[in-house]
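Participant: Give the three-dimensional model of this entry:
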Amino acid sequence: MSPSRPLEFARSTEKEPHLERARAILRAHPEIKDLCGPTPITALFVLLLVGGQVAIAWALRDSPWWALLATAWLVGAFIDHGLWVLIHECTHNLVFRSPRLNAVLQLFTNLPILFPAAASFRKYHLIHHRFQGDPELDADLATPFEAKLIGNSFWGKAFWELNFWAFQAMRVSRLKRIPLVDGWYIANFAIQIAFIAGVWAVLGPRALVYMFLASIFAIGLHPLGARWIQEHFLVKAPQETYSYYGPLNWVAFNVGYHNEHHDVMRVPWTRLPKVRQLAPEFYDTLHYHTSWTALWLKFLFDPSLSLYSRMTRTGGSGDGTVRAEDSAKAA
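Facilitator: Next comes the predicted model:
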């Protein structure tokens, strides 16, 4: 195997790094605990972004196809990416104190994204934190078939980015220890079908096409899509989680602070930068990114960076037992 073109995943015998680092950080800086807790104002941003995306779709309902494409890439992708981040906030119960209210808001946040993803994300994402890198439990990892199919070429990786939503949906089939369907999943699916039908009936097919394009660009084939590369792709092994400290954090609700988030999950987006400010000795020594655009281009054109550029392990930070709370039950 050529080191410049990896053909298999990296492998670690260590536990995932965040649990032990979190303990060290909180021992050195117990004041960081004061940053934890929900931020209800996040719900206002949800309303603004959902309303804004629907309003843009209405404005474009009779527009030419080039206008739909351009607006989706230049504007809509940023809105949908923001909605993804706010779904993530709801997943960690960082908007309201009630898990049920967070789950309900999460379903509302999902509306303009079209794909019914909020309920399944709520379940699989928290397990990703505890079992980072475990192929049997971490939905953030590509399957070996997916990695081999996409390969190291520009065209393969561009195809993957354009269809990331589909590949992500297919990954859950390998996570056999985690039940997919529950009441929240069914509600999420039904609400999205009703929303899509309503948009088609009231605003027309072009409005729906705009929303679909914005959803695709928000997670791939766009500089914003580099966020999924930034978080855990190995650009400086053996470090396996990376933060982004660039200007797009201003419109991405500080989601770039990914090491900080994995270390102290109960800190909301409004206070994540403060974690780094209070504990610089833990973060300034880690490799980090300053440009999603540069990373996006590197991923597309550099054959040394591919879906194989991930660290894998068995067991994550625990003993391999999936607890009820790990599956993020909302009730």
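Participant: okay, CA-based contacts and neighbour counts for the rest of this
Facilitator: Will do.
Participant: Would you map the helices across the stretch 151-300 of the chain?
Facilitator: Counting by DSSP state H, counting those that start in this stretch, the stretch 151-300 of the chain has helices at residues 154-162, 164-171, 183-202, 205-219, 226-232, 258-263, 272-278, 280-283, 292-301.
Participant: list the helices and strands the fourth one packs on?
Facilitator: Going back to what we said before, that points to helix 205-219. Judged by 3 or more Cα pairs under 8 Å, 6 or more residues apart in numbering; DSSP states H and E, helix 205-219 is in contact with helix 42-59, helix 65-71, helix 77-91, helix 154-162, helix 164-171, helix 183-202.
Participant: run this one through as well so I can compare:
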Amino acid sequence: MLIVAYFFGSFLNHNLFLAIHELSHNLAFSTPSHNRWLGIFANLPIGVPMSVTFQKYHLEHHRFQGVDGVDMDIPSHAEAHAVKNAVTKSVWVVFQLFFYAFRPLFLKPKPPGIWELINLLVQVAADASMVCFCGWKSLGYLILSTFVGGGMHPMAGHFISEHYVFAPGQETYSYYGPLNLMTWSVGVT
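Facilitator: I've put the predicted structure just below:
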């Protein structure tokens, strides 16, 4: 199951992460609620509700890029100081989604709103239906695909190239290779 999740499901789930990113900017429909509903639908194969919460924090990322404690898309100073060598960097990349998901809860928690409740209820209903009709392994496969697609995976490389500074004065790096077919060309700046 891990091999199929890595070479198939992770590509698809990461593609859905990026679709949710575009929907968080209301780029599919002119009505924000339609974008939220499509984001909730795109969220279903990811296995955990994240679409609405992602939008709430991600829009601040664009308003306050690089501001520690406000921009939740980048590692905090504490994370940066803890991750200093190849071993800790590798562990951080493997668990990158967990850091990304839990960072706001520790640094800048916001109360959940009605849309997050809707996202949660729709996701739980879909997950329960999947387990009921297809078994626990099917849900495990989706969550494993999400985990590996957001960690040490070629598709997740854009997280690093777009959000972390390697050379002073150059905040992002562009990518023009074939993975752009699966990433909505997010690596092209």
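Participant: What would you report as the TM-score here?
Facilitator: The TM-score (TM-score structural alignment, normalised by the length of structure 2) is 0.92; 188 aligned residues with a Cα RMSD of 1.5 Å.
Participant: returning to what we had before: deepest of the helices and strands packed on helix 205-219 of structure 1, which one?
Facilitator: helix 77-91 (a mean of 25; mean count of other Cα atoms under 10 Å).
Participant: Structure 2: matching residues for that one?
Facilitator: With TM-score structural alignment applied, helix 77-91 of structure 1 matches the range 10-24 in structure 2.
Participant: how big is the offset of that stretch relative to structure 1?
Facilitator: Stretch 10-24 of structure 2 differs from its equivalent in structure 1 by a mean of 0.8 Å after superposition (mean Cα distance after the TM-score superposition for structure 1).
Participant: picking that back up, could you redo the helices and strands packed on helix 205-219 of structure 1 as JSON lines and give each row distance to residue 138 of structure 1?
Facilitator: Output for these, formatted as JSON lines (distance: least, Cα to Cα, whole Å):
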{"stretch": "helix 42-59", "distance to residue 138 of structure 1": "27"}
{"stretch": "helix 65-71", "distance to residue 138 of structure 1": "33"}
{"stretch": "helix 77-91", "distance to residue 138 of structure 1": "16"}
{"stretch": "helix 154-162", "distance to residue 138 of structure 1": "19"}
{"stretch": "helix 164-171", "distance to residue 138 of structure 1": "9"}
{"stretch": "helix 183-202", "distance to residue 138 of structure 1": "19"}
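Participant: what about those helices, which gets the closest to residue 18 of structure 1?
Facilitator: Residue 18 of structure 1 lies closest to helix 77-91 among these, at 18.2 Å (Cα to Cα).
Participant: counting contacts, what elements does the closest one pack onto?
Facilitator: Checking 3+ Cα pairs under 8 Å, 6+ apart, helix 77-91 of structure 1 ends up next to helix 42-59, helix 99-109, helix 118-130, helix 205-219.
Participant: quick one: which of these is nearest residue 167 of structure 1?
Facilitator: Among the helices and strands packed on helix 77-91 of structure 1, helix 205-219 sits nearest to residue 167 of structure 1 (Cα to Cα), with 11.7 Å.
Participant: equivalent range in structure 2 for the closest one?
Facilitator: Using TM-score structural alignment, helix 205-219 of structure 1 pairs with 136-150 in structure 2.
Participant: before we move on, what about stretch 43-56 of structure 1?
Facilitator: Using TM-score structural alignment, stretch 43-56 of structure 1 pairs with nothing in structure 2.
Participant: Could you tell me how far that stretch lies from the centre of the chain?
Facilitator: 19 Å (Cα atoms, centre = their mean, to the nearest Å).
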